[in-house]
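>>> Predicted coordinates and the sequence they were generated for:
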Amino acid sequence: MLGSSFSFPVKGLGVWKNNELHAVSNGAWNRYSGGTWSSLASGLNTAAEWSFANFDGSFPGINLIGANGVDPIKVYDGATVANLAGAPANGNYIINYMNRAFCAVGNLLQASELNIATNWTTIVGNDVDPYTISVDTTDGETINALKPGIGHVTIFKPNSMHELFGSDPSNVRIEPITFEVGAINNKSVITLNGTMYIMHRTGIYRYGGGTKPSRDFSQPVQWYMDNLNQTAISKCCAGTDGQKLYFSIPVSSSTTTDTVLVYDPEFDAWSVWNDFTALHMVQTASTFHFGMNDGKVIQLGGTTDNGAAITWERISKPFSAEQMSRKIRWTRMWLVADVPAGSTLNVYVSPSATGNSDWVSAGSIAPQTGVQSARIIFTPQQTAQSNYMRVKFSGTGPVTVREWDRDEIDFPIV
């Protein structure tokens, strides 16, 4: 945890110059420096969610602009926070694209003068002028997210996506992408390695341009998206540490986020964090941070949860015989793992393809210095004949499972 916890949920995280962390909570804009948080502005709306963008242009240096759609758009110059002069009232989802500041007000996409974030209205008749474009759809939805890209801005509504190409009044145009998929909110869209990942109320979609967004890659975690608490989806958020993607959601009856779906694109693998209430995520040059529902701002990394050992588990897919109607039984398994001092590793097996009620303890691996190879022998009672078998590894603290194998008997069909 960074500094002391705020007393209320975090409503925004921003980064100035890629290294100085800022957070908004309970109507106060705070800066993190020297291990403590200090308030730079107060009296702000306590419910609105914030977005941030760095902007240089005509400013004396890089400034951090923040918007929430309720308060006047704010700007931080490295020392103080003030209203951004000339900014549109109720402007939201602030971004920096092609040396212009952009924001949305309802269905209107507004762009500042080229290099000047303080002029949004004065027009002299050339391509440096500010401009406003209406993004209308037949469903009447308003813009709820803006994301800059290379050569375009992606504009989101709850159930549609559009792209703005060009940057000047004479060449700008908007093209629709889809009227079937949109964004839950501005903080539920993230880009990694040129690919955009989008949280929609029906699933997590991937968009690389040229084709419609697809959710095929997220089918392993579709159950969680199918069980979103639709009354609390405004709390959803997404982020990346540069290697993995993190999607925070409220599941079932939870009134705030309680589950994080973690995707590793290098290995096309998913994992799930439970009881984790992230509301905002942001990456600095070297660290990745979560803003939490309980007011904490925490940093990803290390081997403990603020000093406490982390409890974890990994459940395998169901294994069957080549012909799924045949029954199988496992007789023994081998495990190669690193279990350092202070960590634990337990092994369980289940004769069911799904569920969590029939796990049978198969044994545990004691901590040991270096890599160890362990053999586990099963009794017939532990792995009675079944059409399916699963294995679960669980424990506390850091553990690396390097290899797992098993002996299996396949019985004839009777």
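Received, thanks. Residues are numbered from 1 along each chain as shown.

>>> hey, let's count contacts and neighbours off CA atoms from now on
Fine.

>>> Residue 219 falls within a helix, correct?
Yes: counting by DSSP: H, G, I helix; E, B strand; the rest coil, residue 219 is part of a helix.

>>> Show me the helices in the stretch 51-200 of the chain, by range?
Counting by DSSP state H, counting those that start in this stretch, one finds no helices in the stretch 51-200 of the chain.

>>> got the contact list for residue 406?
Contact partners of residue 406, counting by Cα atoms under 8 Å, 6 or more residues apart in numbering, are 330-334.

>>> If you could redo that for residue 260, that was the one I meant.
246-249, 272-274, 276, 278.

>>> That one - nearest residue in space that isn't next to it in sequence?
Residue nearest to residue 260 in three dimensions, not counting chain neighbours: residue 248, with 4.3 Å by Cα to Cα, 6 or more residues apart in numbering.

>>> Can you tell me the element that neighbour falls in?
Assigned by DSSP states H and E, residue 248 belongs to strand 245-249.

>>> likewise residue 224?
Per DSSP H and E: residue 224 is located in helix 222-226.

>>> and residue 122, how many neighbours?
Counted with other Cα atoms under 10 Å, residues neighbouring residue 122 total 12.

>>> For the buried ones among the contacts of residue 260, write the corresponding ChimeraX selection.
Here is the ChimeraX command that selects the buried residues among those (16 or more other Cα atoms under 10 Å):
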select :246,247,248,249,272,273,276,278
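
>>> try it against this one:
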Amino acid sequence: MVAAQNAYSLEFPHFGGGVDESTAITHLPLHTASAMSNMDYTEWPAVSVRAGSAKLSTTAMSANPVTGLFDVGFSGGTRALLAKCGTALYKWNTGTSAFDSVATGLTAGNVRFCVYKDTAIMFGPDAPKKSTDGTTWSALGGSPPTAKYCITHADRVFALNASGYESILYFSALEDAEDWTTTTGAGAAGSIPIDTNDGTVGTGLWELRGWGRLLAGKERALYLLRGTGPSDFTADYVTRRAGPVSQEAGVVTPGGEFYFAARDGIYRYSGYGAPEQIQQPVQATWDTLNKSYYSRIAAGHTNSGGVERVLFAIPTGSATVPDKVLVYYPRWNVWSVWSGIAPYLFATIQVGGVDYLAWGDDAGFVWKGLQGTQDGATDVAWSRETGVFPLGDRNVYHYLERVTPVFKVESAGTASVAYDTAASGSYGTASTVDLATEAPTKHLWAPFASGEDTRAHQFRVKVYGTAGPATLRGMTVQLRKGGV
């Protein structure tokens, strides 16, 4: 029997893990107190449904993974969007909106591109190739190594991980990408050993923009190239604690920070000190990583909509290709988790003069991301779940009357809200609304059936739906305090 009834409400100024006041009993840290799927931070501290994605072409290049993706601009304003798929290299045809094969008979496997003096260069399983237009390809001269990774730096081309010499960093002659044999003079070509006896191999090359520094990765270490030429080039370790698991697992931001996935987590290196491990807020998802497929982790970066995001696509559970994307927002130091997309590798591409976050998948398609409200023809399914909010004295019950999230509705879709008073993961009856028929801001509440027990010492709320986009701006929970 209820001895007393005192109505009150809890206001949540944003749909995060708790109220803003650290002294409040319901306060929980934003990054640990909630779970989300396919939510995007576009106007902090509100969360929005992430935008969709679309195939660049409706026809697959081949029924194989996309193992190289690169958008290069040549002098005169021409561009070439290149994609390696299976045993062929393709170039995007803007006239037919399809990929045309420009090189065949290649060895399957990942390739890496770089540009030097208006020439695109491709390294990978085959002997390096070059092109000045993206269509006609020929052998890169000067006896370069057949290495997995390449990059341009300090007026040279550098290459890493050649067969039998997996820990040797090679460099071309100064200002000549097709001279790898000259051994005398300040402009000579040469090589640098990188801990050749540590039992690991080179995993990639990156340049810290703005710093003018070249980074070389190994399986469990990260190295920094020092010196100005063959006489004093050295590779000094930054850390021997963790290294990028692959070339695709690292990305440099325009601001000069290097993010990479190692075997034990995700790291950020800002050009000084030791790399900082940052994946802890999404540790629960990271822990589901299929560790047999570390090499399939893919890293990407975008400033779409003026919001910086660093993305890591990972295979989870028994998946052998990425099925979850961990998204980090450096400006606010928060994370989200996306699903429903399967990036095999990321790239930034330009289509119609507009930059897009893009990715290749494991089925021969290239996708443009963060556009529209669907992934192909599939609605984006999203959810936002709060942490568990305690309600004070456990000798007194609190009765939930109404849960009211506040939406900014931007397009058609559905949204539902449900509550869990046992904090068991089992949610009660959901209230659903068709967003297309509602006003720009919708107040949605969870219903309580006649006779339903809404007593709680704690509670949490889940809001979920399809399509959108919609932005969750806040939440009000109405309760009454009583006793039994």
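Cool, got the structure. Bear in mind that the values here come from a model prediction, so they are computed numbers and not experimental data.

>>> Got a TM-score for the pair?
For these two chains in superposition, a TM-score of 0.89 is obtained (TM-score structural alignment, normalised by the length of structure 1); 402 aligned residues with a Cα RMSD of 2.4 Å.

>>> re the thing from before, list the ones among the contacts of residue 406 of structure 1 that fall in strands.
Among the contacts of residue 406 of structure 1, the residues falling in strands (DSSP state E) are 330-334.

>>> Give me the buried entries from the residues you listed.
By 16+ other Cα under 10 Å, those give 330-333 as buried.

>>> Provide a list of residues in contact with the aligned partner of residue 460 of structure 2 in structure 1.
Taking TM-score structural alignment, the alignment pairs residue 460 of structure 2 with residue 389 from structure 1. Contacts for residue 389 of structure 1 (Cα under 8 Å, 6+ apart) come out as 318-320, 328-329, 349-353.

>>> With residue 130 of structure 1 instead?
With contact taken as Cα under 8 Å, 6+ apart, residue 130 of structure 1 is in contact with 110-114, 119-123, 169.

>>> Quick check: closest non-adjacent residue to it.
Distance criterion Cα to Cα, 6+ apart; nearest residue to residue 130 of structure 1, sequence neighbours excluded, is residue 113 at 4.2 Å.

>>> circling back to that earlier point, in JSON lines, list the contacts of residue 406 of structure 1 along with distance to residue 405 of structure 1.
Formatted as JSON lines, the contacts of residue 406 of structure 1 follow (distance: Cα to Cα, whole Å):
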{"residue": "330", "distance to residue 405 of structure 1": "10"}
{"residue": "331", "distance to residue 405 of structure 1": "11"}
{"residue": "332", "distance to residue 405 of structure 1": "9"}
{"residue": "333", "distance to residue 405 of structure 1": "6"}
{"residue": "334", "distance to residue 405 of structure 1": "5"}
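
>>> ok, so what distance separates residue 106 of structure 1 from residue 135 of structure 1?
Distance of residue 106 of structure 1 to residue 135 of structure 1, given as Cα to Cα, to the nearest Å: 9 Å.

>>> quick one: which of these two has more around it?
residue 135 (20 against 17).

>>> The more buried one pairs with which position in structure 2?
For residue 135 of structure 1, the aligned position in structure 2 is residue 194, judged by TM-score structural alignment.

>>> Residue in structure 1 paired with residue 206 of structure 2?
In structure 1, residue 206 of structure 2 lands on residue 147 (TM-score structural alignment).

>>> Identify the residues contacting that match.
95, 153-155, 189.

>>> Does the equivalent of residue 338 of structure 2 over in structure 1 fall in a helix, a strand, or a coil region?
Aligned by TM-score structural alignment, residue 338 of structure 2 pairs with residue 273 of structure 1. Classification of residue 273 of structure 1 using three-state DSSP returns strand.

>>> ok, residue 273 of structure 1 touching residue 261?
Yes: with contact defined as Cα atoms under 8 Å, residue 273 of structure 1 and residue 261 form a contacting pair (6.5 Å).

>>> intersection of neighbour lists for these two?
With Cα under 8 Å, 6+ apart, residue 273 of structure 1 and residue 261 have no common neighbours.

>>> Next, find the distance separating the aligned residue in structure 2 for residue 184 of structure 1 from residue 202 of structure 2.
By TM-score structural alignment, residue 184 of structure 1 lines up with residue 245 in structure 2. According to Cα to Cα, residue 245 of structure 2 stands 9 Å off from residue 202 of structure 2.

>>> next one: residue 113 of structure 2
17 Å.

>>> ok, residue 398 of structure 2 touching residue 392?
No: taking Cα under 8 Å as the definition, residue 398 of structure 2 is not a contact partner of residue 392, at 9.2 Å.

>>> what about those two, which has more around it?
residue 398 (26 against 13).

>>> Find me whatever residue is spatially closest to that one, sequence neighbours aside.
Using Cα to Cα, 6+ apart, the closest residue to residue 398 of structure 2 is residue 481 (4.6 Å).

>>> Neighbours of that neighbour, how many?
Residue neighbour count, defined by other Cα under 10 Å, stands at 19 for residue 481 of structure 2.

>>> same thing with residue 150 of structure 1?
Count around residue 150 of structure 1 with other Cα under 10 Å applied: 9.

>>> hang on, residue 388 of structure 1 packs against residue 330?
No: the pair formed by residue 388 of structure 1 and residue 330 falls short of the contact definition of Cα under 8 Å, at 10.2 Å.

>>> centroid residue for structure 1?
Centroid-nearest residue in structure 1, with Cα atoms, centre = their mean: residue 238, separated by 2.1 Å.

>>> Can you tell me the SS state at it?
At residue 238 of structure 1 the chain is in strand, as set by three-state DSSP.

>>> Please name the residues that touch it.
In this structure, residue 238 of structure 1 makes contact with 187-190, 199, 245-248, 280-281, judged by Cα under 8 Å, 6+ apart.

>>> switch the cut-off to 10 Å
Residue 238 of structure 1 is in contact with 185-191, 197-199, 245-249, 260-262, 278-282, counting by Cα atoms under 10 Å, 6 or more residues apart in numbering.

>>> Then residue 423 of structure 2?
With contact taken as Cα under 10 Å, 6+ apart, residue 423 of structure 2 is in contact with 387-390, 456-461.

>>> Over to it. Which of the three states is it?
State at residue 423 of structure 2, reduced to three classes by three-state DSSP: coil.

>>> Let me see the ranges of the strands in the stretch 101-250 of structure 2.
Counting by DSSP state E, counting those that start in this stretch, the stretch 101-250 of structure 2 has strands at residues 112-116, 119-123, 129-131, 138-139, 147-153, 156-162, 165-171, 190-193, 202-208, 213-218, 221-226, 234-239, 250-252.

>>> No more questions from me, cheers.
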